[in-house]
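Colleague: take a look and give me a structure for this.
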Amino acid sequence: MKHQWICKHTEGARRVLLFFNGWGQDSRAVARLSCPRDTDVVMFYAYHSEGDFDFSSLAGYPQREVAAWSMGVWYASRLKALQDVQPTRTVALCGTPWPIDDRYGIPCAVFDATLAGLSPRSVEKFVVRMEGGVAAYRQSPLSQPGSRSFEDVRSELEWWHRECFSQGEAPLVLDWQKALVGLSDAIFPPENQLRAWQRAGVQPCSQAQLPHDPFPSFGSWDQVFDF
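Modeller: Got it, this is the predicted structure:
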C-alpha cells in the first residue's frame, strides 16, 4: 500500500484525515477538494504495493478520521492498524466491506469479466461509467493522464481478486458510522450497497443521485465527512 500526503502542515494541525482510495486511482480523484486550515490529509492507494506508513505517527493528532471510497472500503474495514488509530469519525462512500459479492458488492461474474477483458480501452470505459457518462467524464480530472501505468492498474485488480476471496468472511476491524450510497452508481449496484450496510448495522444510509465517483459533488474534505 502506497501513501501520499494530500495536505500537510508544518505545524498546528490538530486533525488528520485518512483517505482510502479506490482501485487504480491516484490523487486526481480528489484533486478539487480544498483542505481545512488545521487539517492534514493522507491518501492510501495502490494496495498491492509495498508500503511503510507508520500509523503510530498519527498519535499526536487529537482528531483522527477515516474516509474510504469504493474498493478502499474493503481495505480499511480489515486494516488492523486502524484499531490502534481509534478514529473519531468513519465514513464510507460508494463501496462496501464485501466488494466482490453477488448480494453485497460487485457481482462476481461482472468482476471476473472486467479482469479477464482488461485493456487500456476497457479501463477508460470503466472510468466513463464511474463518472456517470461521457459528459461528466470530460469534465473530470480522471479524464487526464494519471501517474499509474496500465500494468500497475491491472496488477492491483488481480491482487483485489486474490485478497477478497482468500480472506473470505474475515471479521471487520473498523466500525463504520456513516455510509453514502450513490443511487446512480453503475459499478456497485445501489441495492447491493443498501443490503451491505444493513448487514453491517449502518442505518440509515445516506442516499443521493450520484454516480460511483461522488467527489465532483464535494468542494472540500469537510463536505466528504459531513454529507
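
Colleague: contacts and neighbour counts: CA atoms only from here.
Modeller: Will do.

Colleague: first-to-last residue distance for stretch 200-220?
Modeller: End-to-end distance of stretch 200-220 (Cα to Cα, to the nearest Å): 27 Å.

Colleague: contacting residues for the residue nearest to the spatial centre of the chain?
Modeller: Central residue check for the chain by Cα atoms, centre = their mean: the C-alpha nearest the mean position is that of residue 69, 2.1 Å away. Contacts of residue 69 were listed using Cα atoms under 8 Å, 6 or more residues apart in numbering, and they are 19-22, 92-95.

Colleague: okay, now residue 52: neighbour count?
Modeller: 8 (other Cα atoms under 10 Å).

Colleague: another for comparison:
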Amino acid sequence: MKTYIRRREENDHLIVFYGDWGTDENLFTPLCRSDFDSIIFYNYSANEALVLPEKKTYKSVALIGWSLGVWAAEYLFLKTGIAPDVTIAVNGTPVPADEKYGIPHRIFEGTLNNISDRAMNKFYLRMFGDKTTLLKYRDRMPQRSIKSLQDELRWLYNRTMEQTEPGFRWDYVVTSRDNRVYPVKSMTGYWEKRKNTTQIVLPLPHYVFHEWTSFRDFVQFVKSFGPEGKTP
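Modeller: The predicted structure follows:
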C-alpha cells in the first residue's frame, strides 16, 4: 500500500481519501490544498506496510472512499485509528466483487487476467467518461507498471473474498448516472437498503472529482444535501 501525506501544523481539518484500483497520487494531489491536511491511500497490496503520520487533533475529519476505495476504507478503518466525523462513499459499495451489489466475478476476473497497456487505456477512458476529459488529465495519469496493477488487483480480489461487511457507517453516497466502470444498478440496489445513508445521484462519469477544485470543496458540496438526498 502507498500513502501520500500533506500536512501543515496550523491546519485543523483533515481529509482522508481512499483511491480506486489502478491509480496513484498524481491524480489526486491537485485536490489537496494548503488549508487542510490530506492523507491519500492507494496502490493496495500486502507488499508495503501502512504508513501514517503522527497523531494530531482536528476540528473535523472527513473520509472519502472512491470505487474500490469504499471497500478499502472499511477494511483499513481500524488499522488507521482515524475516526471520521463524516464519511462519503463515491461510486462503489463495500462488496466490490459481487453478482448483485458489485462488479460480477467474471468481469473482475477477466480484468485481472487481461491487464495490459491497451486494456488500461480503455479502463481510464471509461473512468473519465470521454476523450476530452481523459486528455485534460493526461499529465496526471497514474505511473504504474503492469505488474503493480496485477499485484494490486489480485490482492484486492483475494481480500474481498474473505471479508464480510463490518457495518461501517456511511453518511453519504455519491453515484454517477454515466458510470461505465461500476454497474449503476448494483450501486443503486445496495445503497437503497442503507436507509441511514443520504444518496446523491450526479450526471457524471466514474471519476467525479474534476468538477471541484479541492477535496474540501467536494465535501462541502456533499454536506449541503439534506437527509433525503436529491438528484441535481
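
Colleague: on that earlier part again, looking at the contacts of residue 69 of structure 1, which are in strands?
Modeller: Here DSSP state E is the test, and the contacts of residue 69 of structure 1 give 19-20, 92-93 as lying in strands.

Colleague: which stretches of structure 1 form strands?
Modeller: Along structure 1, the segments classed as strands by DSSP E run 2-7, 15-20, 39-45, 63-69, 89-93, 178-182, 206-208.

Colleague: and whichever helix in structure 2 runs longest, which stretch of structure 1?
Modeller: Determined from DSSP state H, the single longest helix within structure 2 is helix 146-162. With TM-score structural alignment applied, helix 146-162 of structure 2 matches the range 150-166 in structure 1.

Colleague: starting at the chain centroid, how far to the matching stretch?
Modeller: For stretch 150-166 of structure 1, the gap between its own C-alpha mean and the chain's C-alpha mean amounts to 15 Å (Cα atoms, centre = their mean, to the nearest Å).

Colleague: mean shift between it and structure 2?
Modeller: Once fitted to structure 2, stretch 150-166 of structure 1 is off its aligned match by 1.0 Å on average (mean Cα distance after the TM-score superposition for structure 1).

Colleague: returning to that earlier point: which one in structure 2 is aligned with the residue nearest to the centre of structure 1?
Modeller: Taking TM-score structural alignment as the alignment basis, one finds that residue 69 of structure 1 is matched in structure 2 by residue 66.

Colleague: how about that match: what's its closest non-neighbour residue?
Modeller: Closest residue to residue 66 of structure 2 apart from its sequence neighbours, by Cα to Cα, 6 or more residues apart in numbering: residue 90 at 4.6 Å.

Colleague: what helices or strands is the longest helix of structure 2 leaning on?
Modeller: Contact partners of helix 146-162 of structure 2 among helices and strands, from 3 or more Cα pairs under 8 Å, 6 or more residues apart in numbering; DSSP states H and E: helix 105-113.

Colleague: I'd like the distance between the residue nearest to residue 66 of structure 2 and residue 170 of structure 2.
Modeller: Using Cα to Cα, which is the criterion applied here, residue 90 of structure 2 is 10 Å from residue 170 of structure 2.

Colleague: and residue 87 of structure 2, by the same measure?
Modeller: From residue 87 of structure 2 to residue 170 of structure 2 the distance is 5 Å (Cα to Cα).

Colleague: compare these two (neighbour count), which wins?
Modeller: Under the neighbour definition other Cα under 10 Å, residue 87 of structure 2 and residue 170 were set side by side, and residue 87 has more, 24 against 20.

Colleague: ok, residue 185 of structure 1 touching residue 212?
Modeller: Yes. Shown here, residue 185 of structure 1 and residue 212 form a contact pair, counting by Cα atoms under 8 Å, at 4.5 Å.

Colleague: give me the common contacts of the two.
Modeller: Common neighbours of residue 185 of structure 1 and residue 212 are listed as 94, 130, 132 (criterion: Cα under 8 Å, 6+ apart).

Colleague: of those residues, which is the most crowded?
Modeller: Counting neighbours by other Cα under 10 Å, the top entry in these is residue 94, with 28 neighbours.

Colleague: wait, what's in contact with the aligned partner of residue 189 of structure 2 in structure 1?
Modeller: Taking TM-score structural alignment, the alignment pairs residue 189 of structure 2 with residue 195 from structure 1. Residue 195 of structure 1 is in contact with 103-104, counting by Cα under 8 Å, 6+ apart.
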